[in-house]
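Asker: Return atomic coordinates for the entry below.
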Amino acid sequence: MRKLKIGVIGGGAVGLLLTAFLSEHFNVTLYTRTEQQADIIRENGIKVTGVTKKSLNPQLIKSIPQYHEEVLFVTVKQYHLTNILDELEKLSARTIIFLQNGMSHIEQLSRLKQHQLFVGVVEHGVLKKCENEVIHTGEGRIVVAPFQPNNDYSILATISEKTNREFPVLLEEEWYPLLAKKLLVNAVINPLTALWKVKNGQLVTNPSFQNTVHMLFQEIWGILELDHFDEYYEYLLAICEKTAENESSMLRDLKHGNITEVDSILGYILNRATSQNKDVPLTTFLFHSIKGLERNC
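Answerer: The predicted model follows:
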């Protein structure tokens, strides 16, 4: 039986983890941003350590965006999406799954009308150690939902069936609550830990920090217009406790002198607040604080 051909766009932590797991069941091509990373992976393979241990030598590693595969997972950060969207717009119809933090990319997906589009979140804990190695810090799921009505679920159902035991890919019906829930968590944890230079757990163990967490949560909640306030606040606190010893991705980016994803996370919330004629002083303060810290890196 012919194996499904899948392309993974992006050689970051999520892209490497996806390639490692999906390659066991499908013909996977990993598209890296640089030829240097492609060469390293061709020579040394991909290594996964942590809660999962894997070592594999994927056959197809490319830095040139050919994208011949029938399914594409887009795992790059949002500030690298522009050129990729230009290439995807030229392709014939296929299934494309976007796995980004934040939601600012949502407005750009209308360009890709010919494709079956899905958006999703990654619940795994994963850190990129070097160009070909990731640390799997926590098992989780990939959860996706259709971006357009009447999408064909058959290909995603095939992926889900094959990977269900070790690397679950789950399907939900509505994309907005799925992405908004993840955004809410990222919008609170990332900027506060990055500004205060603390690990996630200190947001709940330090009473003064937790007071600010609650105020910021309330402010963002009002902009995202979600339901079940108490349930989602408890979920946020649980994430802080579960990842207590972790550093947020935004804090790590600042430590390493990298651009953060503050535009796609808090920037999206600021744009929604403007369209709703609402003031969000805490979000505004945090956005400009992180942008200022980026410039000092």
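Asker: switch to C-alpha atoms for all contacts and neighbour counts from now on
Answerer: OK.
Asker: residues contacting residue 19?
Answerer: If you count contacts by Cα atoms under 8 Å, 6 or more residues apart in numbering, residue 19 has them with 8, 28-30.
Asker: Also this sequence, please, to line up against the first:
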Amino acid sequence: MNITIIGGGAIGLLTAVYLNKQGHFVKIVTRTDRQACHIASEGLSCQSAGLLLKSEPAVEAASEFKGGQEDLIIVTLKQTQIDFFLEWAKEKVPSPIPLLFLQNGMGHIEKASGYLEHPLLSGVVTHGALKKSDTAVRHTGAGQIIVGGEGFLKKSLNLLLTDDKFFPVIWNSEIELVMKRKLLVNAVVNPLTALYQVNNGQILLNKKLKDLAGKIFNEAVEVLALEKDEWKFVENVIRQTAENTSSMLADRLAKKETELDAITGYLLNLGREKGISCEHILKIHKELKKVELEDSYD
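Answerer: Now for the predicted structure:
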């Protein structure tokens, strides 16, 4: 397939390396000219399970993008950049080209469907990835990309779907449920690790954090209409990623805007619509908003 990846962050670089290795023509579109120049001159590298993978995708800065030949565009931007992307895509990307969104949180597909005429696909990434530089990424945890959308769109992804053991891409007809479960994990893990500046595993090891996690979990499952036994799933993810730094903590440490509004913010809005109280989610949301504001003045 002819695939363009929007975003040169950890997931964008990781996806580019593996899809290129699987035989797809891959182009990365970066936010900055600097990163585009570095990728053009050095290519990409990915450390994975003791191996060093190399890849030489095509690359363009967003300001130089010329699209129209793609079979698929994969959007790996942070939630905080989605509004900008929608404006950009409306002007730059021909509407017949399908867009696959790979973001944490929820609400972005509804926003995109009200703004764009493109076929839209949702995706969930369960890989762990850490960006080391403009051209290097470390694969910190094996997972998969789960995609879904309107049934008729599956045909357009036939060449993308694969059971490759290192980078599987699978179709799930219940993608909304998959996204809800990922949001549940993000809601428990990301705010707590970002606020207390700890790795994921501390949520289960620290009594105070585990208690808070349970309270946030109980509110989130009610809002998302999920079952209480989803705690086993959340706990398993935390154990598997115990040494990892959550994306929200990484953003805080880098003094970047976090994806809080698409995670706890989304749950608070949905809770209000359903008349469900989210006392603990609201409290940690406000605390992190205060921290973000303070960090922005440092």
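Asker: what's the TM between chain one and chain two?
Answerer: Overlay of the two chains. TM-score (TM-score structural alignment, normalised by the length of structure 1): 0.92; 289 aligned residues with a Cα RMSD of 1.6 Å.
Asker: about what we covered before: and which of the contacts of residue 19 of structure 1 is nearest residue 152 of structure 1?
Answerer: Using Cα to Cα, residue 8 comes nearest to residue 152 of structure 1 of the contacts of residue 19 of structure 1, at 19.9 Å.
Asker: Looks like the closest one contacts residue 18 (just checking).
Answerer: Yes - between residue 8 of structure 1 and residue 18 there is a contact at 7.5 Å, judged by Cα atoms under 8 Å.
Asker: And these two? Which one has more around it.
Answerer: Between residue 8 of structure 1 and residue 18, residue 8 has the larger neighbour count (other Cα atoms under 10 Å), namely 26 against 19.
Asker: can you list the residues that contact stretch 24-32 of structure 2?
Answerer: So stretch 24-32 of structure 2 is contacted by 1-8, 12, 16, 19-20, 36, 57-63, 65 (Cα under 8 Å, 6+ apart).
Asker: corresponding residue for residue 286 of structure 1 in structure 2?
Answerer: By TM-score structural alignment, residue 286 of structure 1 lines up with residue 284 in structure 2.
Asker: Count the neighbours of residue 244 of structure 2 for me.
Answerer: Neighbours around residue 244 of structure 2, by other Cα under 10 Å: 18.
Asker: separation between the aligned residue in structure 1 for it and residue 225 of structure 1?
Answerer: Correspondence of residue 244 of structure 2 to structure 1, assessed by TM-score structural alignment: residue 246. For residue 246 of structure 1, the distance to residue 225 of structure 1 equals 29 Å [Cα to Cα, to the nearest Å].
Asker: for structure 2, what spans make up the strands?
Answerer: Counting by DSSP state E, the segments of structure 2 that form strands are 2-6, 25-30, 44-48, 51-55, 58-61, 72-75, 99-102, 120-125, 128-131, 136-141, 145-149, 169-171.
Asker: Ok, which of those comes nearest residue 221 of structure 2?
Answerer: In terms of Cα to Cα, the element of the strands of structure 2 nearest to residue 221 of structure 2 is strand 120-125, at 18.5 Å.
Asker: What range does the closest one cover in structure 1?
Answerer: Residue span in structure 1 matched to strand 120-125 of structure 2, by TM-score structural alignment: 117-122.
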